[in-house]
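S.K.: here is my input, please return the structure:
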Amino acid sequence: MAQESKTRTVEEIKVGSRWLRGTVAEELETDAASFRADTAQVLKFHGVYVQDNRDTRTERIRAKAELDYACMIRVAIPGGRLSAAQYLSLDELARKLGSSSLRLTTRQGIQFHFVAKADLQELMRSINATLLTTWGGCGDVVRNVTACPSCDEEVRRLGLDELAQTISLEFKAPSDAYYELWIDGARVPNQVLGAARIARSVYGPTMLPRKFKIGLTTSRDNCVDVFSCDVGLVVDIDDPTRIRVYAGGGLGRSGTDETTFARLGDLFGEIDRSQILAVVRAIVALHRDEGNRDDRSHARLKYLVEAKGVAWARSEVERRSGVEFAPATRDTFEVDDDHLGEFVGGGGSFDLGIKLPSGRIVNRPGARYLDGVAALIEEFNPELGITARGDLIVRDVPVRHRDRLYALLGTYGVAVPERLSPLHRASFACVALPTCGLALAESERYLPEFLDEFYAMLADLSMSDEFFEVRMTGCPNGCARPYLGEIGIVGRSKRSYDIFVGADRHGTRLNTLFARDVDRSLLVSGLEPLVRRYRDQRRDGESFGDFYFRLDPAEIASLRPAPRERRTRVRSES
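M.R.: Here you go, the predicted structure:
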């Protein structure tokens, strides 16, 4: 049974793990339903989270029964690019071992949920056989490297996918533990594992103080929210040899600790494309050496940059890398592209971005996404791309098959993006309950209900065809990047949420707290006066986020809903 360690910190666990081996092998051989808490920490580096079903937790605790343990496994896919054969293999595994569900993540990976400990080795070995890997999907290392998946031929020629793969391989943890545990000890040729030898790796035995995120995009479109990453790399679309480097971003925070905060990365400057690995390696090493290893809530790179200053951090990176940053202007981006819908390319083919409900691929009555996506991929054998909103792009389908493709989508009830309202098309949520151990409130399961209610309100205001974006999370950690949404709904307790409003559509401005601790039943009615004010007083072409951003504090206060009333228990006297 997984229990919290009372004697060892995460840093101590890493030191004693023998380069991320721990006692995983021994515990896999036992009949226990889960892993020890120390082992669960080590497993994160292998892309495995040990969880329990939150829906049954209270009942099982009352019955003094063992919790309903399972694992979440995250496949790290640099740039979100995979083949039809790889996807179909993952689909088969999901049906066999993963509760017949896949979830595309907002960092362009793929997750399996509710995997039993007894099935873990088979799943991991099978994933590796597809030339995909979970190594580095979680843990205190460089996580999955994201990249704009644009279908535009000009963007695709920039090679962001290949660059994401190169960076990913450079920063895989230097250990044979993954091979030993999941692939029978064989160091098989696999261009996604990497695992550089210890002597040349940027990591030491304790890896990094916390996770580290890297994102790539172009100066045209910030669909991956690069400013929210520890390192954001922007390729100049007019001169692909030049790349602007941003560092110190991160969105995770605590709802009860005001010293934690969301932050956008600072512009360090511009470099030549050939210098990327040296510069990123220097930034990762700076985090390794100077990051806070005593307090995990302040261990992200953003706190180091905030405390020491951008000038200091830039100077340190230049010293460590031997690369001098050229002055540059902060990117503002040209478009807000969700990469959904049809894009006609050359050579008689087209690409189609398919909206998935918060990235979930599962069969439900009237909407058989698992079967529908598999059928489409089996028939057309397309290359695939995952967006940073958890949606799927099918690429290079012959135009002559267009009618057949759309007929397939209709057969399985898979929504065509053009038939969705702008609100439903733009919005997404994190997983939250019942699997995430950090979730305070519902998110993925609640978002459809919230959107339908919000859409009904918009219809009453004659605004149903207008663009609004909602990003919802079950806690303040920000996995769906709510602080970069026009409307961010962040779980605060089982029944209440904080409302953030005012980000721009290019990911260059954080939103701010509009209302704290709002009861779930009052979220839409609490936003209605603000939406009404927007309808009546906006300027031509002004977005909802930009409108809110220019309101003065007094106006915002007059529109703010009251916080949730808390019930006070009265103890009866005998």
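
S.K.: use CA for all of it now, contacts and neighbours both
M.R.: Noted.

S.K.: which residues touch the helix or strand containing residue 320?
M.R.: Element membership of residue 320 [criterion: DSSP states H and E] is helix 310-321. Outside helix 310-321, the residues that touch it by C-alpha atoms under 8 Å, 6 or more residues apart in numbering are 266, 268, 278, 279, 281, 282, 283, 286, 305, 323, 324, 325.

S.K.: let's compare: structure for the following, please.
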Amino acid sequence: MAKITENEILPSWNPSDVERIKTQSNFLRGSLEKSLNDLATGAIAEDDTQLIKFHGSYQQTDRDLEVERKKQKLESLYSFMIRVRIPGGLATADQWIAFDELSKTHGNNTLKLTTRQAFQLHGIIKRRLKETMQHINETLLDTIAACGDVNRNVMCTTNEAISPLVPSAYKMAKDISAHLLPKTSAYHEIWLDKKILVDGKQDEEPIYGKTYLPRKFKIAISIPPYNDTDLFSNDIGLIAIGKGDQIEGFNIAIGGGLGMTFTEAGTYPRLGDIIGYVPYDKTIEVIEEIVKLQRDYGNRENRRKARLKYTVDRIGPSVFKDMIEEKLGYKLAKSKPYQFKTNGDLFGWKKAASGKWFLGLYIEHGRIKDSDKQSLKTGLRKIAELKKCDFRLTGNQGLVLGAIKDEDKKEIEALLKEYKIWPVGQLSGARKHALACVALNTCSLAFAEAERYLPSLMDKIEVILADNKLSNDEILIRMTGCPNGCGRPFLGEIGFVGRSLGRYNMYLGAGFSGDRLNTLYKETLSEEQILDELKVLLGKYAAEREKNERFGDFVGRVGIIQHQSKIKELE
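M.R.: Sure thing, here's the model as predicted:
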């Protein structure tokens, strides 16, 4: 192992208050049951707002109504978001119907498809929270570890039409998720009324310990040439290497993460480093040791610097790799050749090697709802009721209708057309790949709009694209209401990060396949300033680009910004 002082490896932390909450929680119980039964308020106890995340939920308020409610001396309008853990993003038709129904009867009548291939239900009031959780579990899915300081939803490429390796990758995603699932029985006790602890038996967490991880942990699998899970932005990224329909192993990347804080020096987005190759049957063993190292050496004092990326950088990537190999008792093999071409989704009908059909659908920012333009929610419910396809969520807030037989294709197509879901007319290349986080009005961290605003901004950007004959060019545009990175803005060829209402930092130059971060270009821009900048930038791109040159590559080549380095491979 390379030389490094013990103090650098494991400083003497002064634990944050969240560490106290976890330690005193009795394996994630806290006072949640008492909070849920207190009907004098729509909120839960302050400590419990941290613990409920491990159970898959966040307490939220309607920020649009905050000022008026304070004037009327009313309590904030509290509600809860519930996130469903779906490894690999694959849901059955019955599960889709169940979540569609829950969103209508218990939520705000919309479903959100997230950038981690999960469902989110919004607008659940406290007195219906437990009932909603029970209905979710009846679908044979659950919400445990969808949030919190544990491994979250494991992502993987979902569209079988792009590779025969997808079923093998999906199996690995499910296996990893099951292996890293918290072992506490608190979830079943609190939400499902199953009193498991008897005869003095005590909970234990063999992987996490009673304080769990210092911060959230994310794992994703991609199958070249598609990096549709943006695996380099994850704590652990697995690049599938295989032959035929079987994955032989994975190149493994560690230390990715996009969140940062404007006011906190030393916080930054980072892409993972490739540390080597692991055979398929050794993958979970390697992942467990990385998780345990983060458990033991991660920052438990400052949560803004608690992700694995900061642990890797503090200790040093090469030293951290040595520590992994020391725990394993063997060296990782040299990484295998691979190539990514895009981190976007594949749209339209494609036939898999199995003979089944898969349809990639554009869902604007992952929001399933009916509108004047299309009856998206109603139409997808009708398709689910046919029981002739499954529903595969993508890492880009998209949806794939999967495993469709030849004889069922026309019936599904007819419903898609009737409800104006597909085809949707001409979409610009930029709009097809645009991402936005939820932001206002429910996210407590948001400084600015994202999901509610980006569609109208895209209308104006598309005029500029059309003027420059760029409507069909694929350009990655991503927007978030804050720098925490939920919509992966730092991997956009054009990224917008909210600074205040109506003002955004603008970033340029990410790689089209997710292998290079973008660079800050201009700060605190208004909409008018954004559009003025894009008129110049896109005009220059249209006039001066080289053949097949991507926008993100162009802005670095001509010196508009200085490109950041691409991902590293440690040998």
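
S.K.: quantify their similarity with the TM-score.
M.R.: Once superposed, chain against chain, the TM-score is 0.91 (TM-score structural alignment, normalised by the length of the second structure); 542 aligned residues with a C-alpha RMSD of 2.1 Å.

S.K.: how close does the residue nearest the centre of the second structure get to residue 231 of the second structure?
M.R.: With distances taken as C-alpha atoms, centre = their mean, the residue of the second structure nearest its centroid is residue 116 (3.0 Å). According to C-alpha to C-alpha, to the nearest Å, residue 116 of the second structure stands 11 Å off from residue 231 of the second structure.

S.K.: and residue 122 of the second structure, that's in a helix?
M.R.: No. Residue 122 of the second structure is assigned strand when assessed by DSSP: H, G, I helix; E, B strand; the rest coil, not a helix.

S.K.: hmm, it is touching residue 78, no?
M.R.: No. With contacts counted by C-alpha atoms under 8 Å, residue 122 of the second structure stays clear of residue 78, the gap being 11.2 Å.

S.K.: of the two, who's got more company?
M.R.: Between residue 122 of the second structure and residue 78, residue 122 has the larger neighbour count (other C-alpha atoms under 10 Å), namely 23 against 19.

S.K.: that one maps to what in the first structure?
M.R.: Taking TM-score structural alignment, the alignment pairs residue 122 of the second structure with residue 113 from the first structure.

S.K.: can you pull the contacts of that match?
M.R.: Going by C-alpha under 8 Å, 6+ apart, residue 113 of the first structure touches 70, 71, 72, 73, 98, 99, 101, 102, 435.

S.K.: and those residues, which of them are in strands?
M.R.: Using DSSP state E, 70, 71, 72, 73, 101, 102 are the members of the contacts of residue 113 of the first structure that sit in strands.

S.K.: against residue 396 of the first structure, how distant is the fifth one?
M.R.: Going from residue 101 of the first structure to residue 396 of the first structure by C-alpha to C-alpha gives 26 Å.

S.K.: same deal with the fourth one?
M.R.: Remark: distance between residue 73 of the first structure and residue 396 of the first structure (C-alpha to C-alpha) = 29 Å.

S.K.: among those two, which residue is more densely surrounded?
M.R.: Applying other C-alpha under 10 Å to residue 73 of the first structure and residue 396 shows that residue 73 carries more neighbours, namely 26 against 22.

S.K.: any idea how far residue 74 of the first structure is from the match of residue 122 of the second structure?
M.R.: 9 Å.

S.K.: thinking again about what came up before, residues touching the very next helix or strand once past the helix holding residue 320 of the first structure, excluding its own?
M.R.: Helices and strands here follow DSSP H and E; after helix 310-321 of the first structure, the next one along the chain is strand 341-344. Residues from elsewhere that reach strand 341-344 of the first structure (C-alpha under 8 Å, 6+ apart): 151, 152, 350, 351, 352, 353, 354, 416, 417, 418.
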